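Student: Provided below for reference: sequence and predicted model.
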Amino acid sequence: MMTGDDRSVKAGGNIVGSQIITGDNNIAQMKDISVTLTSGEGVDIVAELAGLRQALMELKAGDQHGKIDRALQDAEEEAGKPQPNKDEIGSAVARAVKYAKNASDFAEHGSKIAERLAPVVSWLGENGTKILTLAGIAF
C-alpha cells in the first residue's frame, strides 16, 4: 500500500518482462510484436510503400494524416526513380512512422503495421532497422 507521495516499488520476485508504473493518469501497453527481416531481394518497394500507406492512413491520426501522407509521398517519389536513394526513402518512412505513432489506435494496428514495415525495412537494409525501433517493433 502506498502512502503519501512515496512511489517506490518493492518486487517480491522476478519481474522480467513486466512494466511497473507509478503516478497518476499513466497509460501503458505491452506489445509482443516482432518481425523477421529478409535479404530484401525481390521486394517491390513501390508496392510495399503503397501497402504501408494504406495501413497508416487507416489510423485515427487526426491532424497527423497530412504529415504522414506527405512523408509517404516523398518515399514513393524517390522509390519511383531508376536508382532510388535508400537513405531518402528510409528517412521519409521514419517520418511517417513518427507521425503515425501519435494516432490513438497505433498500438491496436501494430501487427498490421509491422507486417507492412517488414518488407520495406528488409529492402532498406541495416539502416532501416531504426524504423522498427521507432515503431516499437522487435526484429
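Tutor: Ah, there it is.

Student: When you work out contacts or count neighbours from here on, use the C-alpha atoms and nothing else.
Tutor: Fine.

Student: isn't Leu72 right up against Arg53?
Tutor: Yes. Between Leu72 and Arg53 there is a contact under CA atoms under 8 Å: 6.7 Å.

Student: Contacts only, for the nearest residue to Thr129 once chain neighbours are set aside.
Tutor: Of all residues beyond its chain neighbours, the one nearest Thr129 is Val121 (6.1 Å), with distances taken as CA to CA, 6 or more residues apart in numbering. Applying CA atoms under 8 Å, 6 or more residues apart in numbering, one finds that Val121 lies in contact with Leu37, Gly40, Gly90, Gly128, Thr129, Ile131, Leu132.

Student: hold the first one in mind and look at this next one:
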Amino acid sequence: MSNQVPDQNRSIYVGNDVTGSAMVTGDSNTVSVAFQQASLPQPETVDIKAELIALQEILASLNDPVATGVAQKLKEEASKPKPDKNIVATTLETGLTYGKNLSNFAETIDKLQPRVTAIVAWLGKHGHKLLPLVGLAL
C-alpha cells in the first residue's frame, strides 16, 4: 500500500499586495519562514550614487559574467547626473534574481542588505519588491 498523496491542483488568488507575508498550501506540512524586517531611511538621506557604486562592487565580486554586466549597468547609472529610477529598479531586480542562484551569493547577503535597503528607500514604493530578494521585508 502506498502513502503517496495524489497530485492536487491548488491556487491562490491575491487581490492586492502580500509584501512581507508568507502563503503556504498543503496538508501536514512543517514550514519555517524567516525574514528580517527592514527599516528604510528617509529617501532624501540616501546618497544614491555612493550606494550604486558600493552595490556595483559587491556584484562584481561575485565573478560571474551576468552579475558583472549588472554591476556595470549600475555603475553607468551612478555616473549620470540623475540616475533613472526605472533603470536602477529593473537592473537591480534582474541582478538579484539571477544572483540568488550563484553559489557565492549567500556570502554577500550581509553586504547587500544595507545597500538594497537604501536603494529601495530612494526608489520609493515600487522598490519594495526588491527587499525579499535579499531576505528582507517591510
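Tutor: Sure thing, it's come through. What you see is a predicted model, and the numbers here were worked out from it, not measured in a lab.

Student: still on that earlier bit, ok so the residue nearest to Thr129 of the first structure is a helix residue?
Tutor: Yes. Assigned with DSSP: H, G, I helix; E, B strand; the rest coil, Val121 of the first structure falls within a helix.

Student: And it, how close does it get to Val35 of the first structure?
Tutor: Per CA to CA, to the nearest Å, Val121 of the first structure is found 10 Å from Val35 of the first structure.

Student: Also Gly90 of the first structure?
Tutor: Applying CA to CA to Gly90 of the first structure and Val35 of the first structure gives a distance of 17 Å.

Student: Neighbour count for those two, which is higher?
Tutor: More crowded of Gly90 of the first structure and Val35, by other CA atoms under 10 Å: Gly90, with 22 against 15.

Student: these two touch, right, the more buried one and Thr129?
Tutor: No. In this structure Gly90 of the first structure lies outside contact range of Thr129 using CA under 8 Å: 9.4 Å.

Student: What are the contacting residues of stretch 78-93 of the first structure?
Tutor: Ile45, Val46, Ala71, Leu72, Asp74, Ala75, Glu76, Val121, Leu124, Asn127, Gly128, Ile131.

Student: could I get these as CSV with distance to Phe139 of the first structure and secondary structure?
Tutor: Output for the contacts of stretch 78-93 of the first structure, formatted as CSV (distance: CA to CA, whole Å; DSSP: H, G, I helix; E, B strand; the rest coil):
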residue, distance to Phe139 of the first structure, secondary structure
Ile45, 19, helix
Val46, 22, helix
Ala71, 23, helix
Leu72, 22, helix
Asp74, 25, helix
Ala75, 22, helix
Glu76, 24, helix
Val121, 10, helix
Leu124, 14, helix
Asn127, 13, helix
Gly128, 11, helix
Ile131, 11, helix
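
Student: Can you lay out those as JSON lines showing distance to Ser8 of the first structure?
Tutor: As requested, those are exported to JSON lines (distance: CA to CA, whole Å):
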{"residue": "Ile45", "distance to Ser8 of the first structure": "49"}
{"residue": "Val46", "distance to Ser8 of the first structure": "50"}
{"residue": "Ala71", "distance to Ser8 of the first structure": "42"}
{"residue": "Leu72", "distance to Ser8 of the first structure": "44"}
{"residue": "Asp74", "distance to Ser8 of the first structure": "47"}
{"residue": "Ala75", "distance to Ser8 of the first structure": "46"}
{"residue": "Glu76", "distance to Ser8 of the first structure": "49"}
{"residue": "Val121", "distance to Ser8 of the first structure": "40"}
{"residue": "Leu124", "distance to Ser8 of the first structure": "43"}
{"residue": "Asn127", "distance to Ser8 of the first structure": "39"}
{"residue": "Gly128", "distance to Ser8 of the first structure": "38"}
{"residue": "Ile131", "distance to Ser8 of the first structure": "34"}
